[in-house]
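Colleague: Need the 3D shape of this:
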Amino acid sequence: MSFKISSFAVLCALALQVTAQTLSITSLGAIGTGCAPGTVKARVNSDESISLSFSDFKAETSASGSISDSRVNCQLTLGVQVPSGYQFAFDQTALNAAYSAGSGVKLSSSTLYYFQGQLSQSLGSCAVAGPASSGQTTLINKFSPVTWSPCGQNSVVNLNTDLRADNGDTKNSGYISVRNSTDASFIWRKC
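Modeller: Have a look, this model is predicted:
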């Protein structure tokens, strides 16, 4: 099942089976410099994950490049309905990516998530230092510490992924790009 997402678009009543319980996603929106309106699609998977497909999510740096090209983000906002007696958290994101980095270029991906109304947040990140390249790889952002949703309550969770390409003091070029999709997986517990 695929859906196009525009800035703060609302998609109702998506359901995901979880440990004999159902997690309902009541709204879904995307905004950011890496996900212009109409460039993201979302799919809820049966393996307790959400897949986001990007058509233009890329950070790049060069001798003549701008800072805005080297730092991009996409924030996903999910309204969720959690079954009574359960909490969920994100375990990790897996970015299907491609990258190329000249000597001295650092590429990074990070994902931060938090539940609105709570102070805790979780961060996962990974980095690649040049010289390096890969036409297709999976970059894993494993969250630590894990932040749990309120017990059995409706809530809103924000999931913000950013890509950065930094050439430091060099004039070398590099890029990092999400190819096809990013998968965000859930974990569950009784509360």
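Colleague: drop to CA atoms for contacts and neighbour counts, all remaining ones
Modeller: OK.
Colleague: got the contact list for the residue nearest to the spatial centre of the chain?
Modeller: Nearest to the mean C-alpha position of the chain, by Cα atoms, centre = their mean, lies Thr161 at 4.2 Å. Thr161 makes contact with 73-75, 109-112 under the criterion Cα atoms under 8 Å, 6 or more residues apart in numbering.
Colleague: if you skip the residues just before and after it, what's nearest to it?
Modeller: Thr111 (4.2 Å; Cα to Cα, 6 or more residues apart in numbering).
Colleague: right, and Cys74 touches Asn158 too?
Modeller: No - using Cα atoms under 8 Å, Cys74 makes no contact with Asn158, being 10.3 Å away.
Colleague: The closest residue to Ala59 other than its chain neighbours: what's it in contact with?
Modeller: Excluding its sequence neighbours, the residue lying closest to Ala59 (Cα to Cα, 6+ apart) is Ser70, at 4.7 Å. Shown in contact with Ser70 (Cα under 8 Å, 6+ apart): 59-61, 163-166.
Colleague: Could you measure from Ser70 over to Ser120?
Modeller: Using Cα to Cα, to the nearest Å, Ser70 is found at 28 Å from Ser120.
Colleague: To compare against the first, here's the next sequence to fold:
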Amino acid sequence: MKYAFSTLALAGVALSNPIPDSTAAPSSFKITNIVSGGSGCPQGSIDIDWTNQGVLPIRFGRDFTASVGPNVVADQSRKNCQINLGLEFSGGYQYAVYSADYAGWGNLDAGVQGTVKANYYFSGQQDQSSAAITLPGPFSGAYTKHDDVGVSVWSPCGSSANLNVNSEVALTPLGSSASGTLAATKESARFTNSLYIKWRQC
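Modeller: Here you go, the predicted model:
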């Protein structure tokens, strides 16, 4: 199974298709605070640039790398990253994550399977939406994958909301002779998770 697609092409397709339950984006939007933590993203190790009112890209550093193999300790098989984004926007709106693109690099022996997944939710709310991909070995090289988020979870109505993104990369099985690395920094490229969001007035 091949996962090497063009990230820019995927972004164009996602934005050009009709977005259900959405209206035009608010006139203003900004990120006010970013807090990250976990084995895959110590505070200050991620980069989030607001490119427009429809795409929110998250770029991870080399800590967001899972590994398995004969000489790799078990806790390296899964890396987690919890991100809290403080967001402010024009009053009377709310938004939801409706799809996501993943891009990274992997080197998996036969029998090794990689999983990349993320849960999205807003502070103070119990409902979550999620997206995930799997990479079966043997696999070596860069990959991108577009996922539709099955359930839309909307932010509270108002002019601010704290979006939480709980991401992880994981490899199985443990304790075998096969080796694998997933989401490692490869040359100048880093693992990215681009979130596509939709807006509505409330």
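Colleague: rewinding a little: highest neighbour count among the contacts of Ser70 of structure 1?
Modeller: Among the contacts of Ser70 of structure 1, the one with the most neighbours (other Cα atoms under 10 Å) is Ala165, at 30 neighbours.
Colleague: That one matches what in structure 2?
Modeller: Under the alignment (TM-score structural alignment), Ala165 of structure 1 maps onto Leu171 of structure 2.
Colleague: follow-up on the earlier one: quick one: secondary structure of the residue mapped onto the residue nearest to Thr161 of structure 1 from structure 2?
Modeller: Applying TM-score structural alignment, one finds that Thr111 of structure 1 aligns to Ala118 in structure 2. Following DSSP: H, G, I helix; E, B strand; the rest coil, the label given to Ala118 of structure 2 is strand.
Colleague: Roughly how far does Ala118 of structure 2 sit from Leu174 of structure 2?
Modeller: Applying Cα to Cα, the value for Ala118 of structure 2 to Leu174 of structure 2 is 22 Å.
Colleague: ditto for Ala132 of structure 2
Modeller: For Ala132 of structure 2 relative to Leu174 of structure 2 (Cα to Cα), the value is 21 Å.
Colleague: same question, Gln82 of structure 2
Modeller: Going from Gln82 of structure 2 to Leu174 of structure 2 by Cα to Cα gives 24 Å.
Colleague: Run a quick neighbour tally on the residue nearest to Thr161 of structure 1.
Modeller: For Thr111 of structure 1, the neighbour count with other Cα under 10 Å is 24.
Colleague: dump the residue contacts of it.
Modeller: By Cα under 8 Å, 6+ apart, the contact set of Thr111 of structure 1 is 93, 123-125, 141, 159-162.
Colleague: next one: Ser84 of structure 1
Modeller: By Cα under 8 Å, 6+ apart, the residues touching Ser84 of structure 1 are 151-153.
Colleague: Go again with 6 Å.
Modeller: Counting by Cα atoms under 6 Å, 6 or more residues apart in numbering, Ser84 of structure 1 touches Gly152.
Colleague: any idea what it aligns with in structure 2?
Modeller: With TM-score structural alignment as the criterion, Ser84 of structure 1 lines up with Gly91 in structure 2.
Colleague: Can you tell me how far that match is from Ser27 of structure 2?
Modeller: Separation of Gly91 of structure 2 from Ser27 of structure 2 (Cα to Cα): 10 Å.
Colleague: Average offset of stretch 91-108 of structure 2 relative to structure 1?
Modeller: Its aligned residues in structure 1 lie a mean 1.6 Å from stretch 91-108 of structure 2 after superposition (mean Cα distance after the TM-score superposition for structure 1).
Colleague: in that stretch, what's buried?
Modeller: Neighbour-count burial for stretch 91-108 of structure 2, with 16 or more other Cα atoms under 10 Å as criterion, is recorded at 93-108.
Colleague: Next one: Lys145 of structure 2 relative to Tyr121 of structure 2, how far apart?
Modeller: From Lys145 of structure 2 over to Tyr121 of structure 2 (counting by Cα to Cα), the distance is 21 Å.
Colleague: contacting residues around the residue lying farthest from the centre of structure 2?
Modeller: Distance from the C-alpha centroid of structure 2, by Cα atoms, centre = their mean, peaks at Ser177 (29.6 Å). By Cα under 6 Å, 6+ apart, the residues touching Ser177 of structure 2 are Pro70.
Colleague: Pull the number of nearby residues for the counterpart of Asp183 of structure 1 in structure 2.
Modeller: The alignment partner of Asp183 of structure 1 in structure 2, by TM-score structural alignment, is Ser194. Using other Cα under 10 Å as the criterion, Ser194 of structure 2 is surrounded by 19 other residues.
Colleague: Contact partners for Ser194 of structure 2?
Modeller: Contact analysis of Ser194 of structure 2 by Cα under 6 Å, 6+ apart lists 56-58, 100-101.
Colleague: what about it, which SS state?
Modeller: Following three-state DSSP, we place Ser194 of structure 2 in the strand state.
Colleague: ditto for Ser155 of structure 2
Modeller: Strictly by three-state DSSP, Ser155 of structure 2 counts as coil.
Colleague: That one matches what in structure 1?
Modeller: Applying TM-score structural alignment, one finds that Ser155 of structure 2 aligns to Ser149 in structure 1.
Colleague: any chance you could map the helices in structure 2?
Modeller: Counting by DSSP state H, one finds helices in structure 2 at the ranges 7-16.
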